[in-house]
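Student: Predicted model and sequence follow; I will ask about them next.
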Amino acid sequence: MVPLPCIEAGMKLATFNVNSIRQRAGHVARFLDRVKPEILFLQETRCTAEQVPAGEFEALGYTAHAVGQSGGRNGVAVIANIPFEVVAEVLPGDAEDSQARYIEIRAGGLNAAGIYLPNGNSGGEAGFAYKIGWMERLRAVAAERLDTFTPFAMLGDFNVCPTPADLAPGALPPTDALVRPESRAQFRALLHLGLTDALRALHPAETLFTYWDYGAAFETNRGLRIDHVLLSPDLAERLEACEVDTMPRSETQPSDHTPVIATLR
């Protein structure tokens, strides 16, 4: 494997579906100030790139780069306190796909992609087919990175509960796109390439969720694990810790998701 001389011990990679960055810039700023990740990927920013309140993060020493979409839908962004180069703002494989769901950067000796994978429950079977096709394109990108021995991390809202242990009993019907066999098979296909599910690697049997619907779901822990950090073999060897940070979900007017943080030794 190629050496990773630029990765410092304790480097933190994080992901957070904010469900509107303009409503939850304060939640993100408090997370950055408290946890201090080197790289944070956001999903569901729900605004154009110009509408992301980057100045709030610059005051903390972070640079933001967003891929937005009009109409208050989708949207992804990266916020980092180390230099980075944007590698891609769209998932390769479909020139007609205009949804803002992918951003990839090169920073600190690795490539890192932030993704907002389609939910697959809207639009009938065509909507579900878009989800599966998107996952197939994602697998092709991951395969290329691994084939070239590029240290690679993939973080974000995958909208997949990989196993029955990744959702509260009865939280979803078996027909839901997040648990359909085809979705789970596509997630396993990513792992079969050689990627490691960082949270499960260190917490194989623990009940851990990253999403709780609004209402009483958080208080009763009726949640889902759909936000994931996947690591290439060389990065998995450096994995020191991976945790779900529930503090942002317990704040006032939170996102329905909460961050996942992976620390590399």
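Tutor: Looks like it arrived, so ask away. Numbering: from 1, shown residues only.

Student: CA atoms for contacts and neighbours, from now on please.
Tutor: Noted.

Student: could you pull out the strands for this structure?
Tutor: Counting by DSSP state E, the chain forms strands over residues 11-17, 39-43, 63-67, 76-80, 85-88, 102-107, 110-116, 152-157, 196-197, 211-212, 223-224, 227-231, 239-244, 260-264, given from the N-terminal end onward.

Student: Of those strands, which stretch is the most buried?
Tutor: Per-stretch averages of neighbours, counted by mean count of other Cα atoms under 10 Å, single out strand 39-43 among the strands of the chain, with a mean of 28.

Student: next one: that strand to chain centre, how far?
Tutor: On the basis of Cα atoms, centre = their mean, to the nearest Å, strand 39-43 is displaced by 7 Å from the centre of the chain it belongs to.

Student: For that strand, name the packing helices and strands.
Tutor: With contacts defined as 3 or more Cα pairs under 8 Å, 6 or more residues apart in numbering; DSSP states H and E, strand 39-43 has these neighbours: strand 11-17, strand 76-80, strand 110-116, strand 152-157.

Student: Please produce a markdown table containing the ones you listed, extended by distance to Glu58.
Tutor: Supplementary listing: the helices and strands packed on strand 39-43 in a markdown table, determined by distance: least, Cα to Cα, whole Å:
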| stretch | distance to Glu58 |
| --- | --- |
| strand 11-17 | 18 |
| strand 76-80 | 9 |
| strand 110-116 | 20 |
| strand 152-157 | 22 |
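
Student: mind checking how far Pro37 is from Pro259?
Tutor: Separation of Pro37 from Pro259 (Cα to Cα, to the nearest Å): 11 Å.

Student: joint contacts of those two?
Tutor: Both Pro37 and Pro259 are contacted by Ala14, under the criterion Cα atoms under 8 Å, 6 or more residues apart in numbering.

Student: Please identify which of the two sits among more neighbours.
Tutor: Applying other Cα atoms under 10 Å to Pro37 and Pro259 shows that Pro259 carries more neighbours, namely 27 against 23.

Student: for comparison:
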Amino acid sequence: MRITLATWNINSVRLRQDLVARFLEEAAPDVLCLQETKCPDDQFPSARFRDLGYEHIAPRGQAGYHGVATLSRIPFREVSHRQFCGKQDARHVAITLETGAQPLVVHNFYVPAGGDEPDPDVNEKFAHKLAFLKEMRDWFGDGAAHDGHPMVLVGDLNIAPLETDVWSHKQLLKVVSHTPVEVEHLDEVRASHDWVDVVREHIPPEEKLFTWWSYRSRDWQASNRGRRLDHIWTSPGLGSACTGIDVLSGARSWPRPSDHVPVTAVFDLDRL
């Protein structure tokens, strides 16, 4: 069984539902995980996406901020979510796909951005980000997040871990999203379940790779000051089933774009 799974921080799903529809029609992933939907569940444009064949939708939203949603052409066996750090933020939704004898769990995350000052003592947003990552680490580490099924973790994790995941390692070392303490916390999350960064399995770590470009750049392509904030990880046994990765950087030039672009992975589950 072949499954194509994509992740995209859409930066308001209602404002950019035309872009989502375009991506669904042109790329036709089996599953699309959206972040920063900024939309309560009762206002999510489900009908628009169901008309395109995505009949199975798991929104987890709130008014004006945050929010995640997973759209699928494959039926869900189960939908769940977790609230992190005792907050009501809509930052996680998990779905279990009906993929035959071996179900596939997909975790869709929107990790807090962390504000501007990388000091948890003076910046509550940064402290929240680090606490969120610690809770992710512990949750996956103690096995409570899964029942032994293969898992994929995707989303805007708001951290660019490698030197080649940012346009300038030296200049961004003290900028939130690439500071050593954030990278250390993300590495601990990844180690908690031996997650495989399948994007970097297919695109060598030596190669510059970005999924986000600031709106502040008048010409994002010319300056190319990007960061790789959007990730696709798999549980250890699933990594070898990933047969391809695509980063649709051209979507950054679509009309009224998100500042992020879709990242897609293809899985051949018959390899498991």
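Tutor: On my side now, so go ahead. A quick note: this is a predicted structure, and the numbers were derived from the prediction, not measured.

Student: Reformat the strands of structure 1 as CSV; add distance to Pro169 of structure 1.
Tutor: Supplementary listing: the strands of structure 1 in CSV, determined by distance: least, Cα to Cα, whole Å:
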stretch, distance to Pro169 of structure 1
strand 11-17, 23
strand 39-43, 26
strand 63-67, 35
strand 76-80, 30
strand 85-88, 38
strand 102-107, 31
strand 110-116, 25
strand 152-157, 21
strand 196-197, 22
strand 211-212, 13
strand 223-224, 9
strand 227-231, 18
strand 239-244, 20
strand 260-264, 22
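
Student: how far away is the residue nearest to Trp213 of structure 2 when sequence neighbours are not counted from Ala145 of structure 2?
Tutor: With Cα to Cα, 6 or more residues apart in numbering as the measure, Gly226 is the residue that lies nearest to Trp213 of structure 2, at 4.6 Å, once sequence neighbours are left out. When distances are taken as Cα to Cα, Gly226 of structure 2 and Ala145 of structure 2 turn out to be 32 Å apart.

Student: Check Ala160 of structure 2 too.
Tutor: Separation of Ala160 of structure 2 from Ala145 of structure 2 (Cα to Cα): 24 Å.

Student: higher neighbour count, the two?
Tutor: Legend: neighbour count by other Cα under 10 Å for Ala160 of structure 2 and Ala145, higher for Ala160 (27 against 16).

Student: residue contacts, Pro248 of structure 1?
Tutor: Pro248 of structure 1 sits next to 27, 31, 254-255, 258-259 when contact means Cα under 8 Å, 6+ apart.

Student: and if you look at Thr96 of structure 2?
Tutor: 76-79, 103-106 are the contacts of Thr96 of structure 2 under Cα under 8 Å, 6+ apart.

Student: any chance of the residues you listed in JSON lines, plus distance to Ser168 of structure 2?
Tutor: Shown next, in JSON lines, are the contacts of Thr96 of structure 2 (distance: Cα to Cα, whole Å):
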{"residue": "Phe76", "distance to Ser168 of structure 2": "41"}
{"residue": "Arg77", "distance to Ser168 of structure 2": "43"}
{"residue": "Glu78", "distance to Ser168 of structure 2": "42"}
{"residue": "Val79", "distance to Ser168 of structure 2": "39"}
{"residue": "Pro103", "distance to Ser168 of structure 2": "40"}
{"residue": "Leu104", "distance to Ser168 of structure 2": "37"}
{"residue": "Val105", "distance to Ser168 of structure 2": "35"}
{"residue": "Val106", "distance to Ser168 of structure 2": "32"}
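
Student: Nearest the middle, which residue of structure 1 would you pick?
Tutor: Within structure 1, the residue whose C-alpha comes closest to the C-alpha centroid is Gly156; the distance, by Cα atoms, centre = their mean, is 0.8 Å.

Student: Looks like that one contacts Leu230 (just checking).
Tutor: No. If you go by Cα atoms under 8 Å, Gly156 of structure 1 and Leu230 don't touch, sitting 9.2 Å apart.

Student: Common neighbours of the two, please.
Tutor: Residues touching both Gly156 of structure 1 and Leu230 (Cα under 8 Å, 6+ apart): there are none.

Student: Against which helices or strands is the top helix by length along structure 2 packed?
Tutor: With secondary structure taken from DSSP state H, structure 2 has its longest helix at helix 124-141. With contacts taken as 3+ Cα pairs under 8 Å, 6+ apart, helix 124-141 of structure 2 sits against helix 180-192.

Student: residue contacts, the nearest residue to Leu167 of structure 1 once chain neighbours are set aside?
Tutor: With Cα to Cα, 6+ apart as the measure, Leu224 is the residue that lies nearest to Leu167 of structure 1, at 4.3 Å, once sequence neighbours are left out. Leu224 of structure 1 sits next to 161, 166-168, 171, 209-212 when contact means Cα under 8 Å, 6+ apart.

Student: what about structure 2, which of those hold up?
Tutor: When you map these onto structure 2 and apply both residues aligned by TM-score structural alignment, their matches' Cα atoms under 8 Å, the shared contacts are 161, 166-168, 209-212.

Student: re earlier: which of the contacts of Thr96 of structure 2 are retained in structure 1?
Tutor: Counting by both residues aligned by TM-score structural alignment, their matches' Cα under 8 Å, structure 1 reproduces these contacts from the contacts of Thr96 of structure 2: 76-79, 103-106.

Student: Over in structure 2, tell me which residue corresponds to Phe41 of structure 1.
Tutor: Phe41 of structure 1 maps onto Cys33 of structure 2 when the alignment is built from TM-score structural alignment.

Student: pretty sure that match contacts Gly67?
Tutor: No. With contact defined as Cα under 8 Å, Cys33 of structure 2 and Gly67 do not form a contacting pair (10.9 Å).

Student: ok, now which ones touch the closest residue in space to Lys208 of structure 2 that isn't next to it in sequence?
Tutor: Spatially, and ignoring its direct neighbours in sequence, Lys208 of structure 2 is nearest to Thr164 (4.7 Å; Cα to Cα, 6+ apart). Taking Cα under 8 Å, 6+ apart as the definition of contact, the neighbours of Thr164 of structure 2 are 205-209.
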